[in-house]
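[1] Quick one, what's the 3D model for this:
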Amino acid sequence: MRSDIFRFARAGLLLCALAVMAAPGAAEPAHGIAMYGDPALPPDFVSLPYANPDAPKGGQVVTGNVGGFDSLNPFILRGTAPWQLASLTHESLMGRSMDEPFSLYGLLAESVETGPNRDWVEFTLREGARFSDGSPVTVEDVIWSYRELGTNGHPRYRGFWQKIADIAKTGPRSLRLTFNEEDRELALLAGLRPILQKAQWQGRDISEAGIEDIPLGTGPYVVESYDIDRSVVLRRNPEYWGKNLAFRRGTNNFDEIRIEFYGDDTVLKEAFKAGLISYVREFNADAWANQYDFPALERGEIVKSEVPHQKPSGMTGFVMNTRRAPLDDWRVREALITAFNFEYINDTLTGGRQPRITSYFSNSELAMDHGPATGRVRELLTPFADTLLPGALEGYALPVSDGTARNRRNIRAAMALLNAAGWTVQDGRLANAEGQPLELTVLLQQDGLIGQATAMMDIYARALERLGITLTTQMTDKAQYAEREAQYDFDLTLMRRSLSLSPGNEQMFYWGSQGVNQPGSRNLMGMVSPAAEAMITHMLQARDRAEFVAATRALDRVLTTGRYVIPIHQYSVGRIAHKSQLKYPSDHLPIYGDGIGFLPEVWWYEAD
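    Purely as a prediction, here's the structure:
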């Protein structure tokens, strides 16, 4: 009897142990996390596959920005900060590999753990993680950063904070975030929030920070000096805590990164030719082919490098603000798209060398098919059939012109759409029933595409004149543009949205109705689409890649047939002209190509 009792007791203990091992949420800490499946690199990886672990350290790289700056805090809405600061001076708990659709590896955190449903995620900090002043990164710093940026930081951080049900310390170096909705991506996004030092902002309002209030970071570079609207100098921190991490091996190789600011792209290019900056990115294929023949290149002092990628085209074009009439009428937007003679403009400005964007995710497996919606894509869209615009289910493709300057067929089609929307020619001008003329303003800022954008609008304005529409171009400096864009003070403006192979929560920030009346959102077109929001939600809840792809293709249909943007060129290859001393690992390029995390992070200086 006694032996039976012990036998039963042992069996019971064994069952309890197995139950604990199989209990929901009993996950194991890991070195990385992926959106689906496991990350590609093992725990003992030596370096990121697109970095050269033996790259030499040293040298200087000088880059050029167009415009100016009045802030060195890229985490708040106030002011304009150099875009490079966020990735070079600050870090997050996890770091992203640019060679995988969406995989993260430990950076400030040594491990990540999440439940089977990803309704929570837990991070354990590295013991040696330090801010640039030498102080340790603590759990309190992390929790404060999430809360502060989520409430007082830039609007891009607030959506994520609203999805956190609880954030709590679970150990001396660990914390757990619990989410209030089903969304597989949240566990990854949690690893990508910038971490700031709580003590620096004690009793101060970070949202009102001035230019002298430079946030302390943990990154490999620190701001050494600055001259407002002229330059910022970043110095590689010799005491950088993470210099021996596998994730950092072969990266951040320059001793100094200097950012010079120029009034426009033409002046910047001339500075490059004169040897004042180290590299430029060229977005015009015709200029790349015909205008890089100056002496320094012929002497071999300048090298032209092309960096292909596998990411979606994203959307670059002239976005229409549907908050304003008559752009709230899809027929007017379709007419404006139809009148935009891309084939002629492309031939005139780029020699026809750059293909057009055909949808938001074109050039990837996430792109919509241009015929009728079928299969799972159709199933996802059908419940919203009454709210979808023509073409979403039936099939849609951008209008194509005959390539001539007159573009007669498309001009006639555009006029028919405008007439159907209630606009007719009155005394040589297109006007509505109240006699109000159709007059539009396109707002442009000075940046790398300004030359092309201005030239496009000059040609476009002449086409619209034939319809009786007046198009006026307004040019502003970067600060004025940022303010007007944040307040949606435009009819049309140039928009660029880089999209990844793993679109997620940022899509709601780009296209969600919450941003329609929220200043500073990325929903520039002011779109309100229950179908788009439902597709984004489905993307975030998808349990496998196939369902994710179907939902993204459905979203692409909703966006494209919404006629919100006049698309222009896609950039299927990055074009960088640079000094010959600048090298990069050309034998293994990341699938994201020349994106953030490539130049200057994995390049190095090598004296001739």
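[2] Please make it C-alpha for all contacts and neighbour counts, starting now.
    Noted.
[3] most residues in a single helix of the chain, which one?
    helix 2-22 (DSSP state H).
[4] how about that one: buried residues?
    For helix 2-22, the neighbour count (16 or more other Cα atoms under 10 Å) marks no residue as buried.
[5] name the helices or strands packed onto that helix?
    Where contact means 3 or more Cα pairs under 8 Å, 6 or more residues apart in numbering; DSSP states H and E, helix 2-22 is not packed against any helix or strand.
[6] Going by contacts, tell me the helices and strands next to the helix or strand that comes right after that helix.
    Of the helices and strands lying after helix 2-22 in sequence (DSSP states H and E), the nearest is strand 32-34. Packing contacts for strand 32-34, counted by 3+ Cα pairs under 8 Å, 6+ apart, involve strand 103-106, strand 109-114.
[7] chain center to the last one: distance?
    Strand 109-114 has its C-alpha centroid displaced from the chain centroid by 25 Å (Cα atoms, centre = their mean, to the nearest Å).
[8] how about the helices of the stretch 151-300 of the chain, start to end?
    158-161, 186-189, 265-273, 285-290, 295-298 (DSSP state H, counting those that start in this stretch).
[9] Another sequence for comparison is provided below:
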Amino acid sequence: MTVASAGLTRRAALQLAGGAAAFAAMTPWAWAAGKTGLHGLSIFGDLKYPPEFKHFDYVDSDAPKGGRMVFQPPYWYYNQNPQTFNTLNGFVLRGDAPPRIEMIFDTLMARADDEPDAVYGLVAETVDVSADGNVFTFHLRDTPRFHDGSPLTAEDVAFSLTLLQAQGHPNIAQVIKPMASVEAVDPRTVVVTLDGTQNSETILTIVDLPIFSKAFYTDNAFDAATLTPPLGSAAYKVGNLSAGRYIELERVDDYWGKALPVNVGFANFDVIRIDFFRERQPAFEAFKKGDLTFREEFTSKTWVQDYNFPAVDAGKVVKSDFPGEKRPSIQGWMINTRRSKFSDPRTRQAIGLAFDFKWANRNLFFDAYARQVSYFQNSDFAASGLPGSDELALLEPFRADLPADVFGEPYVPPDGDGTGTDRAILRQAADLLAAAGWTQEGRFLVDAEGNRLTVEFLLNTASLEPVTSLLVGNLKRIGVDASLRVIDPAQYQLRTSDFDFDIVMFAVKFTPTPLDGLQQIFSSQAAATPGTFNYAGISEPVVDALLERMTEVRSREELMALTRSIDRVLRARHYWVANWYLGKHRVAHWDVFGWPDIKPDYAFTPETTWWFDRDRAAAIGKAG
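    Coordinates of the predicted model:
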């Protein structure tokens, strides 16, 4: 029943090594190599904003300050959990941290959300790049300081980056592994040296990491799960909190960096309060009462049928659509191939065939969604049609190690006939299971040793039960002992970090130029590292070899060839049950906010760029 390992042939490995020379002919960061005094960095040298820019185009530089925003964040990072929290350290594996805790820390540089891969000076005023593109020297501003008034120096920067590399969350530590050293040569100069194995996005990740106070973490253990507020330096600090219930971030009036171009128009709320709910319905009820003032809606039924309460009828609550981001994304049920019962791709494909998307979309989602088919959905990084010449150049050396399907049209899962129990597709699934060695014994399928094929879907919210139940029911129809289990958020975090599950749902948006982050989801190293996002246990030598080529990418076209090739391999190997995507944000909010005219292409963060509109609030009788 187990398929042969997809290891590389010697010939393929040699061809890969030979081809790398041509791919890597150009120096990393060639456009910046040898330059000094740069005000910004971009992977391919395209900077929208000049050195003397006043503010980003997508903010309102005259936005008023004041008021509150209360919400449950729709996305999060690392060990953060929107359903509960028991620590304020959001950069380690241990514990559950509140989303947006990163807002209390400054970074060396700040991302521009209307550019795919550009950053501009924040704590760092300028940066020099060595001729070989491996050494970045950051010259810090004179004014950065922590909230206690102590100066933020190069020593704090060096300490923070070293600490995150050694003890940070695996999804941080792995990405910055190519950092060979970081040195504070004087109080205002820090030198980051990379070892040559980095990709072009590595330095952008490094400059976007939090800067901690060395003094604070000399007195406090970094890896401890603690509710002691950490010392930050950014526009917000930790205010009132109740563990697992809410946390308030308070705006710092005398924030040292508030007049910087990268900060003008941001941090407009006096208080950002984050409330925690274990299920969506209680959160919705809190929004209806006005306890929450902003809500991004992810349940189609609720969006279509339930926004009919008095505040909506009175115009006090507004529903709006905002465009989605131009970023590749993943969403699907990930099948844990660390468990031998899922080792055969035919078994995994059969599980995927049990999902009738057409029925789910019509009956559960009100036809709101399109089908997810790619690991790089909604972007130019997704594979389509037959492989182009650039993809074939990457894939041909591995032909002997790959399914023939990789060289044809990429796999697209059928949507089903809309009945919920498409007999033809379920028959195909049953045939695949039989081909994989499963045989019928009574009501259930068993392997050669008599072990039943059990499949448990692990959930952290009951809101996913209806759509998951559709899949469970169809799997039962073809002899799979399928079930679902809803567990509490803290336990879910522990089990997913330890890869202790059969199947879990996973969703993530990559950066607009997805060089960093792919290893944490698709590499063999991540498959063996607890806490990473490689929930499927993907361990494909061909994929690893393609990921290694990320260090050699010198153009967006080269990157697209690599991601499309990876996409073809993964789709042919059936590591997931592809879900759905929306392509926009469904937002409901109490009519107390204003927002900029321009929504940037690569982010949607109302908590950072919206503001409290006192006139609107007064009109509906809702004080800030």
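[10] winner for burial among the helices of the stretch 151-300 of the first structure?
    helix 186-189 (a mean of 22; mean count of other Cα atoms under 10 Å).
[11] how about it, aligned to which bit of the second structure?
    Aligned using TM-score structural alignment, helix 186-189 of the first structure spans residues 202-205 in the second structure.
[12] Mean distance between the matching stretch and the first structure after superposition?
    Compared with the first structure after fitting, stretch 202-205 of the second structure has a mean deviation of 2.2 Å; criterion: mean Cα distance after the TM-score superposition for the first structure.
[13] Residues contacting that stretch from elsewhere in the structure, which ones?
    When contacts are defined by Cα atoms under 8 Å, 6 or more residues apart in numbering, stretch 202-205 of the second structure is touched by residues Leu41, Asp117, Val119, Val175, Ile176, Pro178, Leu515, Asp516.
[14] you'd agree the second one is up against Gly45?
    Okay, so that is Asp117 of the second structure. No: look at Asp117 of the second structure against Gly45 with Cα atoms under 8 Å: they stay out of range, at 9.3 Å.
[15] For these two, work out which one has more neighbours and name it.
    Per other Cα atoms under 10 Å, whichever of Asp117 of the second structure and Gly45 has more neighbours is Asp117, with 22 against 14.
[16] ok, for the more buried one, nearest residue in space, not its chain neighbours?
    For Asp117 of the second structure, ignoring the flanking residues on the chain, the nearest one in space by Cα to Cα, 6 or more residues apart in numbering is Ser42 at 5.5 Å.
[17] just checking, what residue in the first structure corresponds to the one you found?
    So Ser42 of the second structure corresponds to Ala34, using TM-score structural alignment.
[18] ok, now how distant is the most centrally placed residue in the first structure from Gln570 of the first structure?
    The centre of the first structure sits closest to Ser498, judged by Cα atoms, centre = their mean, with a distance of 4.7 Å. Computed as Cα to Cα, to the nearest Å, the Ser498 of the first structure to Gln570 of the first structure distance reads 10 Å.
[19] Gln84 of the first structure too?
    For Gln84 of the first structure, the distance to Gln570 of the first structure - Cα to Cα - is 23 Å.
[20] what stretch of the first structure does stretch 581-588 of the second structure fall on?
    Under TM-score structural alignment, the match for stretch 581-588 of the second structure is residues 570-577.
[21] longest helix of the second structure?
    The second structure, longest helix under DSSP H: helix 556-573.
[22] buried set for that helix?
    For helix 556-573 of the second structure, by 16+ other Cα under 10 Å, it's 558-573.
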